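Engineer: got a structure for you, letters missing:
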């Protein structure tokens, strides 16, 4: 377990500006630093970093927190992984505390056994050369291995009951490969974006599978390059084999889908690697292209990660790594130029072999786009993304004007009307919520306490909202308040992020709490005013004398 004192010390030593600037270039603006938010797409910067308060806040999407929160969100990793990452970047040695009888987590034991399996497989890596046309240099650089039903390993595992149980948990039952035909197949070590080992990708001739801690390959992209080159597009190749061969022939920024549970690209994967241009190479015979189009359309419901994606359909005669190997890297731009934007790809696949003049088809497309909007989180880019798709449907139609007006104009008008109706309803809810008085206390004061608790839970400000204080406040204001919900969230999860908070509070309540968090960024007296609210509420309710516990001077 990582020492709490080390975490606090790290927060004090590591500059949030320097850390975030290593991920996103920051620009000084008054007392703060600004940038376009790395967590959502925007053209003007709404992401602000306050060095003195050691906090960041995006006024566009609401993400906020300290150095650990930023790395957790940016790299999609756990709290402890984020601490490890920051420590490594800052040259700090992580301090841990152990009980007298330390008990290893099950996942740690599973990971250690996976490493042992990896080392056994790696010894046979050289045998891959002839079977897969991978040279020795690539095998060595990428630490590739070949699967084997090792009798020695099987004996070691089966002689130890705990190891035998663990082997089943990592999908390597009693030291045996899943299929007899897996012997000598390619095995690729996987790593998360923070370089943490994430198990083995077994390129089984039947169906690829993962050996390692369950779930470690979820949403994972295999990146043999370790570091991606800036200002160059990311190229997602159709298989792990192609990704390795792409690396071997010098294709820059080539990656591959390593999640063995997914058959196509997902929004979660797109979030892992951000770039202005992303090319997804698809082998026509290996992928249901219509289903891929529907999957891509569904991904816009929750995010705009799809922006910048282009899709290139190939066949068995056109293999990108082989073509580059034969004709040189110079042919790459010409090949990529034949790709379609994600929305043109969707339009083409949804209109393929359809009677685009029929009223039935038009009604189906309209319903599909309307359902996508209705089921979305209503993030600000949904209407624009849907409009792109609607226009693409029009371009792919035989009767361009007819389908364009139905799918594009009508959808756009409906989206605008729906947005207006939604905004009016939402505004009404906000007004009703803002006017609430709970136990004689304006709701905004309660939400400011919630904002303070969130900041304290992330270690951004010194703790005032102790368990006792929170319990006493909730006894006054009740369980159906933002404060009570966030307290419960912290008790259940131990650590919270923006997604958890939004889910627990709901859209209106989250918006009001988020406004209070924004006030902390903008108003140096917010902290003092909020702490004064604690004192007034508790004193008026004759619960506890908190005046001596609270420092009312602002944190400036």
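Structural biologist: Thanks, I have it. This is a predicted model, so every value here is computed, not measured.

Engineer: Could you use CA atoms for every contact and neighbour count after this?
Structural biologist: Fine.

Engineer: Confirm for me that residue 56 is in contact with residue 65.
Structural biologist: Yes - Residue 56 lies in contact with residue 65 (CA atoms under 8 Å); the separation is 5.6 Å.

Engineer: neighbour count winner among the two?
Structural biologist: residue 56 (28 against 25; other CA atoms under 10 Å).

Engineer: what about the residue nearest to that one when sequence neighbours are not counted, how many neighbours?
Structural biologist: Nearest residue to residue 56, sequence neighbours excluded (CA to CA, 6 or more residues apart in numbering): residue 49, at 4.3 Å. The tally of other residues near residue 49 (other CA under 10 Å) stands at 28.

Engineer: pretty sure residue 49 contacts residue 34?
Structural biologist: Yes - contact criterion CA under 8 Å: residue 49 and residue 34 qualify, at 6.3 Å.

Engineer: and the residue nearest to residue 56, that's in a strand?
Structural biologist: Yes - counting by DSSP: H, G, I helix; E, B strand; the rest coil, residue 49 is part of a strand.

Engineer: mind listing the strands in the stretch 151-300 of the chain by residue range?
Structural biologist: Secondary structure of the stretch 151-300 of the chain by DSSP state E, counting those that start in this stretch: the strands cover 186-191, 197-202, 209-211, 221-222, 234-237, 254-257, 278-283.

Engineer: Got another one to weigh against that:
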């Protein structure tokens, strides 16, 4: 999407966005000179090293190396993809996203549907407090051990009995009823329209940004189904959403592990007892989209299933879905509950720490894979082991290169009777999900000029147009320097954040961001920045001049050398000899 949104829109969006206000709405910032500081949200620290610059509209952590624009902050802190971060900033700035593609096709805005869902959620919450028959819902929640606070955190509500509560409140016109149908709040049968959710405890389903996209309802009386979800709608796709993910991300900025459980009440009951990093799929098996969401949210996921046959079959399906994504960047484990237990009853009996200890002992992906195959085959015979190894190979072939594939290949080698050295030893990988600080490396002359320019775009105006030999430099990165200066000639007023965002789709975007906060920049006084940059360009000019002269000179015959060129060579040789003589 970055390449399809006009760069001018991103420029305007970042100009209208105050990064201090944005980050200050999520972190406690304090003034520190002309900048602001806070404890970094991306790594644990006691002394604030996270700095926000209002001048550059850029943030940087001197502890872990995290850095970026307002877009980058939303992507990392709110766990959003680039398009979602841009959309969120545009919404806050009151800007309409431009059409993407060369032949824009107008699609209806879903904003009215999101607004309608929020209004419905508010109505359901109010009924839980005020409706005469809501006491049955309240009693049920109390029996499950839920407090009023946790019910409020998850926005629980109550849908009264009857067929027209929502219809009467939000569907007075034909247009309004059309939107209610589109959202799945009402249904239609034989020309009659009626509320989908009736006499049910209501669980709002929020996407990762916090917008209500659907509802789940638990029936209080007799009848079926006991649990009912919204149907697929323009804003809700059950194969993508995870119940409780927004609440988990809101409570804990740095989630170490996410536990996938079966239903709403499991998620809420675990949160009630302090286990705030549980999510649930919505009446469907785990999908690749679910795993992509989980991959962006935590370095470890633990599938939690009942220990019966149905639970193990569901776990096996989840494993098969996970295999193509199991590169080892994220730990994947499987927890099977004791007979007769569910997450709710187990955490009541063991407490938070006891439940967390049980989660930590979950089986690894490779252990579960081979244990499951062993249950289906004959491990006692050589032929049986070879058959299991053959089945394992079919599954391992679906896995990308990485630690899980290496571990699985090692287990398979043992089954086949191969020596332990038949597969490469798996490498240890970091479990950290936050930005990792790397040691600063010395920068080349070109890289220094680029770093100075990225951090201080106004320096572009100091470049002389009379001597632009540096544009012909073949040094690595010279082409980027040329593009930067050409870009700044067209947009001399652009700031650091907007300038860097124009390079987001470039293969070296991460490197450009890193050198824009390189430690050498901090050693240059503000009044010396211009001289430092002009000096780099001047040295690059001289370096290019020498290389071009040498190349042209070496391409000619000795007999074609002029007297001036011969004299110059003699001078260079004498100077080199003098330098050697001065050496000890």
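Structural biologist: Received, thanks. Bear in mind that the values here come from a model prediction, so they are computed numbers and not experimental data.

Engineer: on that earlier part again, need the strands of the stretch 151-300 of the first structure in CSV (columns: distance to residue 70 of the first structure and mean neighbour count).
Structural biologist: Putting the strands of the stretch 151-300 of the first structure into CSV (distance: least, CA to CA, whole Å; neighbours: other CA atoms under 10 Å) gives the following:
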stretch, distance to residue 70 of the first structure, mean neighbour count
strand 186-191, 20, 25
strand 197-202, 21, 24
strand 209-211, 29, 25
strand 221-222, 20, 24
strand 234-237, 23, 24
strand 254-257, 24, 24
strand 278-283, 24, 22
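
Engineer: Turn those into CSV, including distance to residue 449 of the first structure.
Structural biologist: What follows is the strands of the stretch 151-300 of the first structure, written out as CSV (distance: least, CA to CA, whole Å):
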stretch, distance to residue 449 of the first structure
strand 186-191, 40
strand 197-202, 40
strand 209-211, 45
strand 221-222, 40
strand 234-237, 44
strand 254-257, 43
strand 278-283, 43
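
Engineer: quick one: which of those is nearest residue 170 of the first structure?
Structural biologist: Nearest to residue 170 of the first structure among the strands of the stretch 151-300 of the first structure is strand 209-211; the distance by CA to CA comes to 5.3 Å.

Engineer: name the helices or strands packed onto the closest one?
Structural biologist: If contacts are counted by 3 or more CA pairs under 8 Å, 6 or more residues apart in numbering; DSSP states H and E, strand 209-211 of the first structure sits against strand 197-202.

Engineer: what helices or strands is the strand it packs on leaning on?
Structural biologist: Applying 3+ CA pairs under 8 Å, 6+ apart, we find strand 197-202 of the first structure packed against helix 106-122, strand 186-191, strand 209-211.

Engineer: make it 7 Å
Structural biologist: Applying 3 or more CA pairs under 7 Å, 6 or more residues apart in numbering; DSSP states H and E, one finds that strand 197-202 of the first structure makes contact with strand 186-191, strand 209-211.

Engineer: With respect to residue 430 of the first structure, which of the ones you listed lies nearest?
Structural biologist: Among those, strand 186-191 comes nearest to residue 430 of the first structure, with 44.4 Å by CA to CA.

Engineer: isn't the residue nearest to residue 56 of the first structure right next to residue 64, touching?
Structural biologist: No - between residue 49 of the first structure and residue 64 there is no contact under CA atoms under 7 Å: 9.4 Å.

Engineer: Overlap of the contact sets of those two?
Structural biologist: Between them, residue 49 of the first structure and residue 64 share these contacting residues under CA atoms under 7 Å, 6 or more residues apart in numbering: 56, 57.
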